[in-house]
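Visitor: Below is the structure, and that's it, no one-letter string:
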């Protein structure tokens, strides 16, 4: 750590965007993407870990600083038997454009010993510093996007010039809920996950409730969304329901209705977009559960269910898309601000041919860009459900 910085700025909620709740720890502040009440009802370590990974969370401030240091304590996830991932990336944006990147080595390491139960062991480690130097001189708007796949405790912000709170954003707030793809799986860095790219294209403030493995129509997530201020809301439903084999069609339909009913209790007329899963060939017509396959040393996923059991209510992506379209059509008669988007319009057969899914489930960086481009066009573009209304 350097010692020539004259300003240490307390990290407070006023400097953060995209966060739902802040927990005070012995070291600093831990951003959360679910409310305290919701966190108390989480039934598994998978979601507890995912919601504490700050996908879409960023520090936002104005400064003339040319050197910025952010002390953090990361908690990194490693799967036993798999190569450890690279350190998470911190993106620094200046006036909305990516200007620098950094990582923090060390930190805690949580090793997942069972991918199905998410059983894990934690080894504690030291805090570290994300350092950005040689930044352009002059007054500028700075955003530091936190690593989307590392739990990140915020400890200290140091600069070589004063930091000022940015004025409150006048942009609309987009609240999005989805699975690991919305969380950012396989995206190269945090401002390049598809919801972040789509938010930038749409000129909105993102609150990302994309939770790896955990878009399961949980009532506590719906209640959290009900209570979070938002101008635009989307829910991406399907892939986790299928790949976890969480429910049958009989339970799925009322669960969707209940999820939407709860959101509408707090947002009765907010534009609400229901999005089905992107194309995922292994789960289109084969039920879950999904299983990892390390054949050849490369991680891939395969569906293990029996397609013959579809007639008994086992779910596939094809069945879920059909059901979601029916649900939205039924409800839209009394809810003109409810809309449906087929996920294959975001990433379909032609996209799969151009940008195949490396592990058969999650898109790579190019896939995230394609999804973002299509979402921006279909949702924020002219005639889209999130288009800016003109008077």
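Guide: That came through, no problem. These numbers were taken from a predicted model, which means no experiment stands behind them.
Visitor: When you work out contacts or count neighbours from here on, use the C-alpha atoms and nothing else.
Guide: OK.
Visitor: At which residues are the helices of the stretch 101-250 of the chain located?
Guide: Residue ranges of the helices in the stretch 101-250 of the chain, as given by DSSP state H, counting those that start in this stretch, are 180-183, 194-202, 219-227, 239-243, 249-266.
Visitor: need the contact list for residue 324.
Guide: Applying C-alpha atoms under 8 Å, 6 or more residues apart in numbering, we find residue 324 in contact with 274, 276, 340.
Visitor: Am I right that the first one is in contact with residue 340?
Guide: Yes - assessed by C-alpha atoms under 8 Å, residue 274 is found in contact with residue 340 at 4.8 Å.
Visitor: hold the first one in mind and look at this next one:
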């Protein structure tokens, strides 16, 4: 087998805003490196380092290829480690999946996280056929990843993908958009939509960390995107990080930052999907056994300005309408209940996150509802 240098220009990385490459190492982040100096919580960097929506792309006639990989996966104490799965597409069609087991694991416990060291391993993709084909390898949405080697047969052709021309869609959101519950990285709901619509996706779904941070707004502002969507509210309300007084102002400010350099780019604001625990009562949410969630008892929370999801949706819808009336014709609102509502709660086993079926359904519904910005 022949080693491909991991900084070979023919190896194209999609869906990452930062890439560290050398001939023998490749690591990606979904936020620029400079954001780490402004991050208020190490979990932001952990989630940005996970490769949800990140793809390795190339053209080859190789019948097989191999990766040397060291992953850092996630496990909630008392439950199995989240599967670390790759989805391999050939010429736009899912060909096979592969799973890693040997790498590092971060175990989340009530007393705090614990790091369990693992080791690098190989993952093999075989039976691909000897014809020329476009390879798009979706990297795991549930883990950080360092690629340490890429190997193809000695005589195989290896070149860059003809990828230019796809609409560049950036999506910012919570764990709902990060999609750890999906069956694979290509079946998170943004990935389902992006594949169907032929978009070049950058997924900034950051589990637990969608709090309208200014550094995320600036990263989106400075990106070269054709369309930007924001799934906002569930982390803010679920963690009680903002009250009524500041929530609308923070969202206005986030949108203002985007508009500084992207005055005409279509922006879609999506309000929270259904969550039975905080629909009509304020957060925060707490993990009751690490596997499921419960609402904290806060009898005076609403009087203090704490928000329920119903109130959050109303604030977001009103804010978008005000900005539209002020002349922003490229700003659109989508009620999150249209993607996942009370009728779907059977596919929300932990009371907060849609399961794999729920993720796929959300993507299908997003396609059906339609956003003209992604249809041009």
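Guide: That came through fine. Only a predicted model underlies this, so the values are computations on that prediction, with no experimental measurement involved.
Visitor: Superposing both, give me the TM-score.
Guide: Scored against TM-score structural alignment, normalised by the length of structure 2, the superposed chains reach a TM-score of 0.94; 372 aligned residues with a C-alpha RMSD of 1.9 Å.
Visitor: any common contacting residues for residue 274 and residue 340 of structure 1?
Guide: Any residue near both residue 274 of structure 1 and residue 340 by C-alpha under 8 Å, 6+ apart counts here, and that gives 324, 328.
Visitor: So which of the contacts of residue 324 of structure 1 is the closest to residue 370 of structure 1?
Guide: The shortest gap between residue 370 of structure 1 and any of the contacts of residue 324 of structure 1 belongs to residue 276, at 16.2 Å (C-alpha to C-alpha).
Visitor: and that closest one, what pairs with it in structure 2?
Guide: Aligned against structure 2 by TM-score structural alignment, residue 276 of structure 1 finds its counterpart in residue 271.
Visitor: repeat for residue 288 of structure 1
Guide: The pairwise alignment with structure 2 assigns residue 288 of structure 1 to residue 283, based on TM-score structural alignment.
Visitor: I'd say that match and residue 305 touch.
Guide: No - because the distance of 11.0 Å does not satisfy C-alpha under 8 Å, residue 283 of structure 2 is recorded as not touching residue 305.
Visitor: Which one's more surrounded, the two?
Guide: Comparing residue 283 of structure 2 with residue 305 by other C-alpha atoms under 10 Å, the one with more neighbours is residue 283, at 28 against 14.
Visitor: among the helices of the stretch 101-250 of structure 1, which is the most enclosed?
Guide: Among the helices of the stretch 101-250 of structure 1, judged by mean count of other C-alpha atoms under 10 Å, the one packed with the most neighbours on average is helix 239-243 (a mean of 26).
Visitor: can you tell me what part of structure 2 it aligns to?
Guide: For helix 239-243 of structure 1, the aligned range in structure 2 is residues 234-238, judged by TM-score structural alignment.
Visitor: and that stretch, how far from structure 1 on average?
Guide: Stretch 234-238 of structure 2: mean distance to aligned residues in structure 1 after superposition is 0.7 Å, counting by mean C-alpha distance after the TM-score superposition for structure 1.
Visitor: Measure how far that stretch is from the centre of its chain, please.
Guide: 17 Å (C-alpha atoms, centre = their mean, to the nearest Å).
Visitor: cool, stretch 66-83 of structure 2 as well?
Guide: The answer for stretch 66-83 of structure 2 is 17 Å, by C-alpha atoms, centre = their mean.
Visitor: Stretch 284-296 of structure 1 too?
Guide: 23 Å.
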